[in-house]
Every structure is written in C-alpha cells, then in structure tokens.
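Visitor: Next input, structure requested:
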Amino acid sequence: MRIKKIVYYEPLDDLAHLHSKFSNLNIMMNFTKLLVRFNIQYKVSCKFLLTLCIVISVDVFGAKEVDVALVTEHFPPYQIVDQNNVLSGFTTELMIEVMKRSQYRYSINAYPWTVAYNFALKKPNHCIFSIARLSSRENLFTWIGRITENNKAIVWGLKNKQNYKISSLEDIKKYTTAVKRNNAPHQALLEMGFSEGINLYVLDNSNALINILYSRSEIDFIVADDITISYRAKLAGIDINQLHKEYEISNLWSEFYLACNKNTNQKVIDNLTLIIDEIHKDGTYQRLLGNWKNKMSYRK
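Guide: Model (predicted):
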C-alpha cells in the first residue's frame, strides 16, 4: 500500500539537510546498479559497497532514529494532506507544538487510517492522532490527552430524499448507512447493533462518503460531525446545503485524542501527557484553535 504522505521533523534540523541525506541514499542505490551493470570484481566491489553502505546508512538513518513516531491520516480539517503532499491542519499544528516542547526526535507519517491504526496498535513508541476514545479501544492504547473539543456525531442524508421518519437510532437501523472502514462511526455503530451488509455499507475511501449518497441509491445516510462534513462536501464539489441532519448520535466520538502503543516508553508517556495538559492550561490550545476556527465552521 502506498504511503499517502510522510512528513519528518526533528529539533535543530532543516528540510535542506534532510534532502541532502536522502540524495546520498539515492547515490548509494545508483552506485549499486552500476556495479551490477559492469560486473565489477565481486570481492573488491562488495567490500567497497559494504563500507559505502555503512557510512551512508549511518548518515541517513542513524541520525534519523526517532524517539516518537506519530501516525495519522488525511482527515480534514484536523489533518490535511493537500495536492502538493503538504501536511497541515489544526491537530497537526498542535502535535508539532507538543513535540517541539518535548525535544524528542520524532516523525509524523500520514497513512490510510487502517495502516496508521495498526502501526500504533502493534509498534512500540508509535502514537496516533486524531483517534476517538471508544470503549472497544480503551484497553488497546495508552491514552495521552484530548486534542479536540467535543464534536457531535451526526447522521446525514440528502435533502431531496427527506421522506424518512427518524426519531431514534433504531429507526436509522431500518436504512443503510455508509461508513469508513475501521473508523470511529464504523466501530461504534457495530457496537450499537448495526451489521455490515445489512444496514452498514463499508468504504475504504473516506473521500467517497458524500459522493456515494448520490451515486448509490441504496445508500441513505453517512455519519460525520459538523466540522468535517463541510470539508467532505467541498472536496466532493457538493453544496453542503443539499445535506440534511437526520439524527444526532449521543455518546459517539465526543472528543479526539492522542494515543500511544501500550509498549511505549513510560517517560515518553508521562512527558507527552504533561505537555498536552500544559498546552490546554497556558492558552496555546485556544490560540491554535482560534487560527483554524473559520476554516472549521459548518455553514457560512
């Protein structure tokens, strides 16, 4: 599976320095091809190549070992990977601030959600954001701190199909709701008694969520909060006013968190927890949130 976006940060480092190191890695790879092409004597070439590999690999990888590997997904407006593969967004900026204060060497990688989730689940010193704190996940991760405000989960449908009679979650179960695989609505609705293939239609691509309301007549609803729905509509080229709030699901992903693998170094856990608490108390959180408020509004 192709990685959607990789961004690398490290204290006291810069992108030009990083680029030069990866250029060295390309030189090493090209040199290897050259040796094979001209069939240079095995013993001499291997000995030289081994030395070259050691020197360059220390430069490229040794200096780039990280204390914390952050993983995330493209989830506008919290994490945004644009067409130029630049990663931005409110929680992205928040996590950069956290890591700057920590002074840890770190990386931020944006993957498809399932890939990011499994990295954080299985690899020590890997942490994931923005992740909903569901009961089914509670014992799977070490939960560091809240990184978003409360967001209400909304069931959305098309206005021109407003012939539904919805007054409870049980009414929603009579129809078909599209969700993204392994995300919070998917897992939460399964916990609430929904079933794949019966009243849940599972997608691997979140960008298709709104489009599927138009392209598949059997799909009645999607689930998103007030904040992300406007971005999904914009990406799909759809007027958000064509969508209608059908039902508000209580107790579904009220907040997003930073969470780490259960085997992450305890000093890292304690330090990140303290820093996130400080960021909420010293006004940094509200300042960063204020910078993104206009971009994160539902209707204008």
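
Visitor: okay, CA-based contacts and neighbour counts for the rest of this
Guide: OK.

Visitor: and the gap between residue 272 and residue 110?
Guide: Per C-alpha to C-alpha, to the nearest Å, residue 272 is found 20 Å from residue 110.

Visitor: With neighbour numbers in mind, choose between the two.
Guide: Neighbour count, other C-alpha atoms under 10 Å: between residue 272 and residue 110, residue 110 has more, with 25 against 21.

Visitor: Please compute how far the longest helix along the chain lies from its chain's middle.
Guide: Ranked by residue count and defined by DSSP state H, the top helix of the chain is helix 15-38. In terms of C-alpha atoms, centre = their mean, to the nearest Å, the centre of helix 15-38 is found 30 Å from the chain centre.

Visitor: go on, stretch 153-165?
Guide: The chain centre lies 28 Å from the centre of stretch 153-165; the measure is C-alpha atoms, centre = their mean.

Visitor: tell me how far the ends of that stretch are from each other?
Guide: 19 Å.

Visitor: What ranges does the chain have for its helices?
Guide: 15-38, 42-60, 90-102, 113-122, 169-172, 184-191, 209-215, 226-236, 266-281, 284-292.

Visitor: Go through those and name the closest to residue 260.
Guide: helix 113-122 (6.3 Å; C-alpha to C-alpha).

Visitor: helices or strands next to that closest one in the packing?
Guide: Contact here means 3 or more C-alpha pairs under 8 Å, 6 or more residues apart in numbering; DSSP states H and E; on that basis helix 113-122 packs against strand 68-72, strand 126-132, strand 256-261.

Visitor: Next, the structure of the following sequence, for comparison with the previous one:
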Amino acid sequence: MMRSLVWILLGIASVIQSKPSIGAVDIYTEHFPPYQYRDVDGVVVGHATAMVRALMAKAKLDYKIYLLPWHRAKQQFEGSQGALIYSIARTVEREGLYHWLMPLCDLNVGFYKRVENTQNIASYSLDNLKQYVVGVGVAQPSLEFLRAQGFEDDKLVTLSSLNQAGGLLEKGRIDYLFGAQSFVEQMSRAMGTQNKWELVLDVPELSAKLYLAAHKNTPKNMLHKLTSAKEKLGEAKQNDKKACHTGRYIQKSLSTITDLQ
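Guide: Presented below is the predicted three-dimensional model:
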C-alpha cells in the first residue's frame, strides 16, 4: 500500500512539473500612432497599447513590448513561439496563420496628396493613379493590394516606416502617400502639414479590424489565460472600441502586473 501511494505521489509531481511555465511574453509592434508609439519617456503607449496592457494585466502575465519597423516586428514574432503581435489587420489571407486574440481598432486606408499638387485629375480612381509615384509601407497588405491592382514596382516607393513618407511627400519626391488614415492624419498634425495634405481617395477594400494576435504555436495554457482575460475585460466593459478614438480606457488592474518594459 505504501509503495502504491509513493508511486501515485510521484506521478502527480511529475504531471505538475511537466506543465510548462509561462515566462515573460514578448510582444512585437511598430510605431503606428495613435495606436502605438513611444512617449517622451520612451515608454510604448497609444490607444491599442492601452488595450493590450490591460489584457496582460488581467491575465497576470509578465511581458515586454518591442517597438520595431513592421517587417522586423513580424519576422521576430513569427520566429518566436509564444510571442504576440499588434496591431495587425485580420485578413482572409492571414486568417489561419495566427490565433486572433482581441480586436483593437478599426483601420481605414487611403491616398493623400499635397494640396498644392497641381496634377489635373478630375476624378480619382485606382486606375488613374497608377502613373504616379506612390509611397507605401513595406511588408504591408496595402503594398500587396497595389501590386494586385496593377501598380508597377517602379512607381512604388516602399518604406520600412511610413514616417519617412511624410518628408518625401513634402519634398515632392512622391506624388501620393498610401496608408492608414489615422496614422497619416496624426503624422500630418505632428509635422504641421494638416492644411497642406488632403485625402483624395478612400479604399474601402482595405478597411479592416486591427487585432492582437498570438503565434500559431503558442502554448495552450497561455492561450487559455489570454482568452479568459479577454472575456473578463469584455464583461467589465473594459474592451471598448471607443478607446481607439478618444484615448479613454479603463486600466484598473494595471497595478497588478510587473511590466518589464
């Protein structure tokens, strides 16, 4: 009897020890105001970031946020099992590649030009913009969309960060800037060019919901913690999409987590 009891206890201990522990979670993102960016103290903040931090706090998981150019952020994320990424558009092509944890904000995309641009275009369309030089982010669905619509590579200036595109647009080195409207408008305000740029064509085909996503091979116990936390946030009305536009977000539980930022 005693020997049987010992084996039972050893078996229980083995099961407990074999359960994988969750260390600090690596979270990758890009500079994409107002959703995510560094403040004057170097801390990653923004509307989407607040939502992600609240989720991690509710899940009681330690984490570190890495802010990188998008193509590098995506590479690091895809090479790191158990990593998270935001704000990533949920598209048909990406649907089966990741675990889609939590919706964050809405994304609308369009073409911008300088008001003083005197090109004589009576009605803007994708077809009549193909002859002009367009700045667009690299490794983005927007770039693939333009190529699929017949935009030639010699007319596309691909940029690791759309921050660069504002300067190019102002200097006349590109004719149009193609990107997320909220980002372009925020960049325009930061540069003092809000009265110098105008949206000339909205592209509803690229409208999407931005998400926090997990690597496909994320451990099940970690996924369970995150999905449970997301449900609790929803019940507490802490996952409010208005936060994307007003900056209002409840973060009552942030003090319960050790942020390794």
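
Visitor: Tell me how they score on TM after superposing.
Guide: Overlay of the two chains. TM-score (TM-score structural alignment, normalised by the length of structure 2): 0.77; 226 aligned residues with a C-alpha RMSD of 2.4 Å.

Visitor: List the contacts of the equivalent of residue 205 of structure 2 over in structure 1.
Guide: Correspondence of residue 205 of structure 2 to structure 1, assessed by TM-score structural alignment: residue 251. Not one residue lies near residue 251 of structure 1 by C-alpha atoms under 8 Å, 6 or more residues apart in numbering.

Visitor: I'd like the distance between residue 251 of structure 1 and residue 71 of structure 1.
Guide: 25 Å.

Visitor: still on that earlier bit, generate TSV for the helices and strands packed on helix 113-122 of structure 1, with mean neighbour count as supplementary columns.
Guide: What follows is these, written out as TSV (neighbours: other C-alpha atoms under 10 Å):
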stretch	mean neighbour count
strand 68-72	24
strand 126-132	25
strand 256-261	25
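
Visitor: Any idea how many residues pack against the aligned residue in structure 2 for residue 88 of structure 1?
Guide: When structure 2 is aligned by TM-score structural alignment, residue 88 of structure 1 is paired with residue 45. The number of residues packed near residue 45 of structure 2 is 19, by other C-alpha under 10 Å.

Visitor: Look up how far residue 68 of structure 2 lies from residue 45 of structure 2.
Guide: 14 Å.

Visitor: Residue 109 of structure 2: what's its closest spatial neighbour, skipping adjacent residues?
Guide: Of all residues beyond its chain neighbours, the one nearest residue 109 of structure 2 is residue 180 (4.3 Å), with distances taken as C-alpha to C-alpha, 6 or more residues apart in numbering.

Visitor: surely the one you found meets residue 110?
Guide: Yes - with contact defined as C-alpha atoms under 8 Å, residue 180 of structure 2 counts as touching residue 110 (6.5 Å).

Visitor: sorry, back to before: could you dump the helices and strands packed on helix 113-122 of structure 1 into CSV and include distance to residue 289 of structure 1?
Guide: Converted to CSV, those look like this (distance: least, C-alpha to C-alpha, whole Å):
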stretch, distance to residue 289 of structure 1
strand 68-72, 19
strand 126-132, 15
strand 256-261, 14
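
Visitor: Those: which one's closest to residue 221 of structure 1?
Guide: Using C-alpha to C-alpha, the nearest of these to residue 221 of structure 1 is strand 126-132, at 20.6 Å.

Visitor: after superposition, how close is that closest one to structure 2?
Guide: Averaged over the aligned pairs, strand 126-132 of structure 1 sits 0.6 Å from structure 2 after superposition, using mean C-alpha distance after the TM-score superposition for structure 1.

Visitor: go on, stretch 94-102 of structure 1?
Guide: With mean C-alpha distance after the TM-score superposition for structure 1, stretch 94-102 of structure 1 averages 0.5 Å from its match.

Visitor: what comes into contact with that stretch?
Guide: If you take C-alpha under 8 Å, 6+ apart as the criterion, stretch 94-102 of structure 1 is touched by 11, 106, 147, 271-272, 275-276, 279, 285, 288.

Visitor: can you check stretch 190-203 of structure 1 too?
Guide: 173-181, 186, 209, 219.

Visitor: Quick one: end-to-end length of that stretch, please.
Guide: Across its full length, stretch 190-203 of structure 1 reaches 14 Å between end residues, using C-alpha to C-alpha.

Visitor: What are the buried residues along it?
Guide: Across stretch 190-203 of structure 1, burial judged by 16 or more other C-alpha atoms under 10 Å covers 194, 199-203.

Visitor: now the residues you listed as TSV including distance to residue 124 of structure 1?
Guide: Below are those laid out as TSV (distance: C-alpha to C-alpha, whole Å):
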residue	distance to residue 124 of structure 1
194	33
199	36
200	33
201	33
202	29
203	29
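
Visitor: Among these, which one sits closest to residue 29 of structure 1?
Guide: Out of the buried residues of stretch 190-203 of structure 1, the member with the shortest distance to residue 29 of structure 1 (by C-alpha to C-alpha) is residue 203, at 38.0 Å.

Visitor: mind checking how far the closest one is from residue 238 of structure 1?
Guide: Residue 203 of structure 1 sits 19 Å away from residue 238 of structure 1, going by C-alpha to C-alpha.

Visitor: Likewise for residue 59 of structure 1?
Guide: 48 Å.

Visitor: Check residue 16 of structure 1 too.
Guide: For residue 16 of structure 1, the distance to residue 238 of structure 1 - C-alpha to C-alpha - is 39 Å.

Visitor: and these two? which has more neighbours close in?
Guide: Ranked by neighbour count (other C-alpha under 10 Å), residue 16 of structure 1 and residue 238 place residue 238 first, with 15 against 8.

Visitor: No further queries at this time; thank you.
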